[in-house]
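Visitor: heads up, no residue letters with this:
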């Protein structure tokens, strides 16, 4: 009886090769299962957070009506005369956010334009990590820097309270600049070189090319970076807690002390309010509003990035 080998029959796979393919297939399946489990943990964690927040929020609204929460203009849940109007906290949050973005947008966008269009490669390689290093500074450091340095400095020129939204907003803007600048820089760099060369061929100057060709082409990424920066500003805690104070009020004055949603949540989280009490439940009610705001901003950012994305061959 004649024995066949792989050399005699090219269509006969060696057993070792077949075992290797089976082993690789099993390894791929195991790795895929592990990655799926990691993704599932993230999704389940998100759902768990949402369920807990809105479960406690439901308990809050069993004791406080929607009218008291959304129509009242005072927020004093810790006082003897209680008011649960959320608008002073929303006002403080968006006031500091507006100040922060008025600083972060020009600084971030100008730094992105410079690093992309004007800086030499060696200079850009040094400056970009230096700018992004600002994102690694703890926010509590920004808060104390605003309180102990920026506020006394600004009070030499502007009448400000010790705790005020201006110092907190300016410091938040510096903190958010790397977020806006980094994403905007990637969006500007993704614009094809051919568009710039076409503009130069028509006799347009470099500055005109940037503002009339490059920035419009990268607009979706720039807008997405701005909205993500707003989300970061809305969710910032320690900087506003230290520099802006804890006085919820409806005001547009940047010189006064205000309170944000995150600052109030940090105050309640200190442990002075017993678990299950109405004061404790306000933590989740405010957290639910903050969650809805940041989720809406992220959805808008995702929609804009996809709706106005420019595709080039």
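Guide: Good, I have the coordinates. The structure presented is a predicted model; accordingly, all values stated were derived computationally and were not measured.
Visitor: For the rest of this, base every contact and every neighbour count on C-alpha atoms.
Guide: Will do.
Visitor: residues touching residue 196, list them.
Guide: Neighbouring residues of residue 196 by Cα atoms under 8 Å, 6 or more residues apart in numbering: 209, 213-214.
Visitor: Against that first model, consider the following:
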């Protein structure tokens, strides 16, 4: 039984539990809800929760544990040399899963039956050719061990799915029956339901936290593996980026960091003035009618995909800067440059900074404006000397968050700035950022355990720390100085 079908059955049982629980509560109270401790709907929700939540949690745990358990069992069919090498074992298990999927597809199409699958013998038949006749394409020839493991994998998965369905449905029915038996006029259904909902909300928060921890751990563990193979000092202080998968790589972090910071600074020089001035106009000078159509039009920019911005940088901004600035000034002849990527990322960040700054300026108490105007200040003097200083902490936080977004941009940099890792002050030269190299090092057929691939995780961890520090600084600035005006 598939997971989707199982979830559908659980949802139907939960709905039936709600109806039955509510009807039973009303029946026990003689049709008078006033005799019940809780509203009738709470009894229904209690039955629905008992029918769905325990079974759903067991199913989730089963889905998490099952792959590890099955892989441990199936790996015993592989050669000992493969089992001893983690990388070889991982690749072999991928072949096993792919072959098992191909056999299942052939079974669904009717081109193979269970008897034909059981009769397949890698020692006498090329399984790839055999499945090729059935329209199933495999990337490589299949060994006898992989074929045996694939057959066992299919059998184990089918058995596990049957037991999973039986256990989940039995638990759901048991929970439903138990909940219905618990129903009584003095049963505290509301307290039970609210307690369960509170725990589910706590679980949702915990999942978000654990996801963050998992992301950090996945990067940190591989970063540690990288630094075991490559000197940490050469990474953080190296001035050359020249990865070579055959050996002799120079993986200096400084050129990528310089390109990232250079593009980010240019982006902020574009986004901060335009975004801030737009926010000041919308918050202090624009009429309600003007604000009603200008603000949504600015925020539409945030909804444009970054790949569209990349095309805009590649076909419009880059050639314009090359033809009217770089070539006449003798600074370069390429449309891909730091300036191109920085300007387009700045345009991308305008609505982000504008919206945050607008909300922050509107949050400044009106009494400060009234007091300044009452003392004889003009509108512009009030904005410049009262409103902006009061909103400055929040604006600074918005700028730092905009910087974090600019640092993490990838597509615009790939299409607008190129992929050259170099140290240069010329803004019309092609450079690149950490995010671009992370994608580049993990793309293609590479050795996952080589320093040239693992460096992507070290770059990702470094980028994570940089953006985390910027976000923490932004939050600290906002919280520290906001209290002065509250």
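Guide: Received, thanks. These numbers come from a predicted model, not from an experiment.
Visitor: just the contacts of residue 196 of the first structure now: which is nearest residue 47 of the first structure?
Guide: Comparing the contacts of residue 196 of the first structure against residue 47 of the first structure with Cα to Cα places residue 214 closest, at 40.2 Å.
Visitor: Show me what that closest one lines up with in the second structure.
Guide: Aligned counterpart of residue 214 of the first structure in the second structure: residue 387 (TM-score structural alignment).
Visitor: who wins for neighbours among the contacts of residue 196 of the first structure?
Guide: Within these, residue 214 tops the neighbour count with 24 neighbours, counted by other Cα atoms under 10 Å.
Visitor: The first structure: helices as residue ranges?
Guide: All helices of the first structure, identified by DSSP state H, fall at 15-61, 66-70, 87-113, 121-132, 139-145, 151-154, 165-189, 193-201, 206-209, 215-217, 219-234, 238-243, 261-268, 278-307.
Visitor: so the last one aligns onto which residues of the second structure?
Guide: Residues 451-480 of the second structure are where helix 278-307 of the first structure aligns, with TM-score structural alignment as the criterion.
Visitor: Could you pull up the contacting residues of the residue nearest to residue 265 of the first structure when sequence neighbours are not counted?
Guide: Residue nearest to residue 265 of the first structure in three dimensions, not counting chain neighbours: residue 283, with 5.5 Å by Cα to Cα, 6 or more residues apart in numbering. Contacts for residue 283 of the first structure (Cα under 8 Å, 6+ apart) come out as 264-265, 268-269.
Visitor: Farthest pair within those residues?
Guide: 264 and 269 (8.5 Å).
Visitor: Comparing those two, which residue is more hemmed in?
Guide: Under the criterion of other Cα under 10 Å, the comparison of residue 264 of the first structure against residue 269 puts residue 264 first, with 21 against 12.
Visitor: Residue in the second structure paired with that one?
Guide: In the second structure, residue 264 of the first structure lands on residue 437 (TM-score structural alignment).
Visitor: do the same with residue 163 of the first structure
Guide: Matched by TM-score structural alignment, residue 163 of the first structure corresponds to residue 336 in the second structure.
Visitor: Tell me if I'm right that its match and residue 432 touch.
Guide: No - counting by Cα atoms under 8 Å, residue 336 of the second structure does not reach residue 432; the two are 10.1 Å apart.
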